[in-house]
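>>> no FASTA, just this:
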């Protein structure tokens, strides 16, 4: 059975307490996991600690924590600590983010993201084992230390995010799960094949790995309002967050549209970028509408082979009332 998760919407939240309230609401409604991204707002670690202390049943996780902003050993220490304070409910999601955030915000060169992600995952798992970490890689060399507290039992799973075939194959080989974003149904099926191949190459137990699709959703009594919010959000990612999302959509058979959105956004014409994203394509990668229509549309994403969880995410311009309406309308049944 496909699990149903909640991606906490950092952009619309006025306070940490508001994020805690959102996680509590998700817990009350039966969501399986509350994910928290980390970009250039509140840090995920402090916020998830607060959420862990104020919830009891819902799992918590990072989706995603960038691998460039902390050392792998510190990420391992953080994962161990969050697993402790959540009493075993934590799941670590890692990924490279993109050069716009990493270079312009963190001031770190964005180089060879696949290799850095792999080395980070391997080091983090070494830290979480409680054994002395001896690691020699292209980016990191560690030795002589082990975790200076009891290692978490069980160790939290470590997932990675990625969009290209090699990145997703890497997730299957070395991570415990993969986080997908902005995929059509056909595109998802192709990447799940990559993940499964990686799992086999790594000798992993696929039944113990988790594929999570993050799905932008907005519910409003006025479907035109909901659609515009979803469309603006999607166009922003495709046009304004570097080239990775554009290239990902192009790989899924929508090159002309992806380039039109990107070029229009880069030229400052936001309306043209949104107009280039027609309703049929938007419906393949997002959910919007009245409560009844959105529920019907959302349920069609839960039967994609290989998808273990679908996470309700939100447009960045949605307000708190729209977010709460969406959380309730799409709650697990």
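Looks like it came in fine. Just so you know, these numbers come straight off a predicted model, no measurement behind them.

>>> C-alpha only now, for contacts and for neighbours.
Noted.

>>> what number of residues lie near the closest residue to residue 164 other than its chain neighbours?
In space, and not counting its chain neighbours, residue 164 is closest to residue 248: 6.8 Å by CA to CA, 6 or more residues apart in numbering. Residues near residue 248, counting by other CA atoms under 10 Å, number 22.

>>> surely residue 248 meets residue 165?
No: using CA atoms under 8 Å as the test, residue 248 is too far from residue 165 to be in contact (9.8 Å).

>>> hmm, back to that, A strand includes the residue nearest to residue 164, no?
No: the assignment for residue 248 by DSSP: H, G, I helix; E, B strand; the rest coil gives helix, which leaves it out of any strand.

>>> tell me, what residue is most central in the protein?
Nearest residue to the geometric centre of the chain (CA atoms, centre = their mean): residue 63, 3.7 Å.

>>> for that one, give me its contacts.
By CA atoms under 8 Å, 6 or more residues apart in numbering, residue 63 lies in contact with 7, 35-38, 92-94, 161, 179.

>>> please compare the first structure with the one that follows:
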């Protein structure tokens, strides 16, 4: 199992010390660096900026929101960055949720599975550069001849010859149908809230996708990149402080993300066995009672999702994640020293 550095997306201000984190990850033998986007910073620019100082690590997005750009625009970003980095891009994408898609990007959210399939298909056509790119699907028709069209759209192929026609495409997916489609059409999967305890739930969904006639990959060459916070602690008090510090983030995703009637992250927690608290956490969070919502998050859930403890405990838990088929563990680290400490422990 490889290690990746998860830089995530920015908060109110650009994060400090990222260059040092990236340099440490490159030097310590991490396999990849990943960035994310929500409704602030984008995922591609930080990779170009900080990735320019690297020569070995893969540079991935986890995830690019499909509705934020047309499929050909996403392909252009990936194509360009792949050239600039000598073929190190991993294109991670996802559908996001209706509040972001319709509220931020002003695009319809309906039929996310069908849209995902079209996006992936168009991007692969761009990268293959076998001819002018067309698409007959209803979501991203190329050329466009719908309302407002002047009727002059022309099928095109990229001016730039892609460095790689097979840039890896990984998809963020949560529900059964989405995970199965990911196993069918993608090169890898970026699950959210994946844990060794919940891993068995996903296996039939993945198997369904691998069994489809059009599947690109098998389980043997399909990548699974799971994110967790890994922190080596020296004392029980230190461990407890880290656990408590993570609970507000879990409460946000369980109770504050998405719409009340359609929170995909909340659905994942329910599938993981925490349905007894999800409604109450959501009600409290949406009522601005965030501390009360956070207080409902059990230690057990934090410890299931993340790896926090002494060196021996961390090594055992990492092995448990690897045994479930995770090929890359994406870690959020706070300092260059922490990056080196983790790399040394798990070397």
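Good, I have the coordinates. Computed from a predicted structure; not experimentally measured.

>>> what's the TM-score here?
The TM-score (TM-score structural alignment, normalised by the length of the first structure) is 0.89; 324 aligned residues with a CA RMSD of 2.3 Å.

>>> give the aligned equivalent of the residue nearest to residue 164 of the first structure in the second structure.
Counting by TM-score structural alignment, residue 248 of the first structure lines up with residue 268 in the second structure.

>>> over to residue 195 of the first structure?
Aligned by TM-score structural alignment, residue 195 of the first structure pairs with residue 206 of the second structure.

>>> helices along the first structure, start to end?
Using DSSP state H, the helices of the first structure run over 16-29, 44-54, 72-85, 99-104, 113-129, 165-174, 185-201, 223-240, 244-251, 255-266, 270-275, 279-285, 291-299, 320-329.

>>> and those helices: which comes nearest residue 213 of the first structure?
Nearest of these to residue 213 of the first structure, taken as CA to CA: helix 185-201 at 8.8 Å.

>>> for the closest one, buried residues please.
Neighbour-count burial for helix 185-201 of the first structure, with 16 or more other CA atoms under 10 Å as criterion, is recorded at 185, 187-189, 191-199.

>>> same question for stretch 145-157 of the first structure.
Using 16+ other CA under 10 Å as the test for burial, stretch 145-157 of the first structure gives 146-147, 151-152, 155-157.

>>> same check on stretch 55-75 of the second structure?
Buried positions in stretch 55-75 of the second structure, judged by neighbour count with 16+ other CA under 10 Å: 56-68, 71-72, 74-75.

>>> what of stretch 46-58 of the first structure?
Using 16+ other CA under 10 Å as the test for burial, stretch 46-58 of the first structure gives 47-52, 55, 57-58.

>>> dump those to TSV, plus distance to residue 82 of the first structure.
Converted to TSV, the buried residues of stretch 46-58 of the first structure look like this (distance: CA to CA, whole Å):
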residue	distance to residue 82 of the first structure
47	11
48	8
49	7
50	10
51	10
52	8
55	13
57	15
58	14
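
>>> looking at those residues, which is nearest residue 2 of the first structure?
residue 58 (15.7 Å).

>>> and the closest one, how far from residue 289 of the first structure?
Distance, residue 58 of the first structure to residue 289 of the first structure, by CA to CA, to the nearest Å: 27 Å.

>>> before we move on, what about residue 202 of the first structure?
Applying CA to CA, the value for residue 202 of the first structure to residue 289 of the first structure is 42 Å.

>>> same check on residue 330 of the first structure?
Distance, residue 330 of the first structure to residue 289 of the first structure, using CA to CA: 11 Å.

>>> what does residue 100 of the first structure give?
Distance of residue 100 of the first structure to residue 289 of the first structure, computed by CA to CA: 32 Å.

>>> more neighbours, the two?
Per other CA under 10 Å, whichever of residue 100 of the first structure and residue 289 has more neighbours is residue 289, with 23 against 15.

>>> residue contacts, the residue nearest to that one when sequence neighbours are not counted?
Closest residue to residue 289 of the first structure apart from its sequence neighbours, by CA to CA, 6+ apart: residue 223 at 4.3 Å. Residue 223 of the first structure makes contacts with 288-290, as judged by CA under 8 Å, 6+ apart.

>>> so which of those persist in the second structure?
Among those, the contacts conserved in the second structure (both residues aligned by TM-score structural alignment, their matches' CA atoms under 8 Å) are 288-289.
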